[in-house]
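> Structure for the following, please:
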Amino acid sequence: MERLGWTLVSAGERALELTRLAAAAAEDKKGTELVALDVTSRMPLADVFLVVSGSNERQVVAIAEGIEESLLEHGAKASRREGVREGRWALLDFNDVIVHVMHQEDRAYYELERLWKDCPVVALD
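Just a heads-up that it's a prediction; the model follows:
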């Protein structure tokens, strides 16, 4: 099956598990507006984008660090991390899952969900 010229493939079980663990860790640190998008069919580098909002710089840092700690406990270490210290837009790359923890103002400005609107939403139980 194809949509807009892309072959539809769904995220792997490990990616979905890591996404749910990251989402739970984000919620523990009071992260809001969590959205997970299955980008498998659009991006060869990852299966899922998880986007989370924080209301201020300290919270963005706390959310990002909480996610890293949680996933490390489950055997997943970020292969790349950017922007964590600045607390505006932290990017955590766990290979199959890329987590964007964004200050609310930056999230409203960049509108990542709009850029990836053709991707299916992953249910976060």
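
> contacts, neighbours, all on C-alpha from now
Fine.

> and residue 33, how many neighbours does it have?
12 (other CA atoms under 10 Å).

> Second input sequence below; structure requested for side-by-side comparison:
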Amino acid sequence: MGVSETTRDLVQVAAEAAERTGAEDMVSLDVSDPLPLIDAFLLVSGRSERNVAAVADAVEEAMLERGVKRLRREGRQQARWVLLDFGDLVVHVFQEEERSFYGLERLWKDCPVIPIVQPVRSE
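Coordinates of the predicted model:
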């Protein structure tokens, strides 16, 4: 089926918000074929519980500014793995240990990668 342009734009919005807050190792996957109700996953890592929480909050705020409300949020209290469900896009914000342990990239390795455009920074 493939990811819509709208979802690609939302992936970019979420990735930019995550990057501004110090997220690392961003990967976005087109999961529309195996998961008919979701188009894309965005996987990002934070360095600490505080960083994971800040990244999740920044992504949620950026999406709300675009008029996209969060449908569900899990894991915010412990901030080891926060899941943000925006319907067509699900954002996973991990601490590195959890990301390695659960290995979503391995589970979804057959799904196409959605390119994330790195913003140009002016100095």
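
> Just the element for the spatially closest residue to residue 27 of structure 2 that is not a sequence neighbour, please.
Counting by CA to CA, 6 or more residues apart in numbering, the nearest residue to residue 27 of structure 2 once its immediate chain neighbours are dropped is residue 43, at 5.2 Å. Per DSSP states H and E, residue 43 of structure 2 falls inside strand 40-46.

> Residue 19 of structure 1 too?
helix 13-28.

> ok, residue 76 of structure 2 touching residue 53?
Yes - counting by CA atoms under 8 Å, residue 53 is a contact partner of residue 76 of structure 2 at 6.4 Å.

> distance of residue 103 of structure 1 from residue 88 of structure 1?
5 Å (CA to CA, to the nearest Å).

> go on, residue 76 of structure 1?
23 Å.

> Looking at the two, which is more packed in?
residue 88 (24 against 15).

> Aligned counterpart of the more buried one in structure 2, please.
In structure 2, the residue paired with residue 88 of structure 1 is residue 80, using TM-score structural alignment.

> With the flanking residues excluded, which residue is spatially nearest to its match?
Per CA to CA, 6+ apart, closest to residue 80 of structure 2 is residue 95, 5.3 Å.

> Distance-wise, check that neighbour relative to residue 54 of structure 2.
Counting by CA to CA, the gap from residue 95 of structure 2 to residue 54 of structure 2 is 12 Å.

> In structure 1, point out the residues matching stretch 99-116 of structure 2.
With TM-score structural alignment as the criterion, stretch 99-116 of structure 2 aligns to 107-124.

> Find the residues that touch each one of residue 76 and residue 53 of structure 2.
residue 82 (CA atoms under 8 Å, 6 or more residues apart in numbering).
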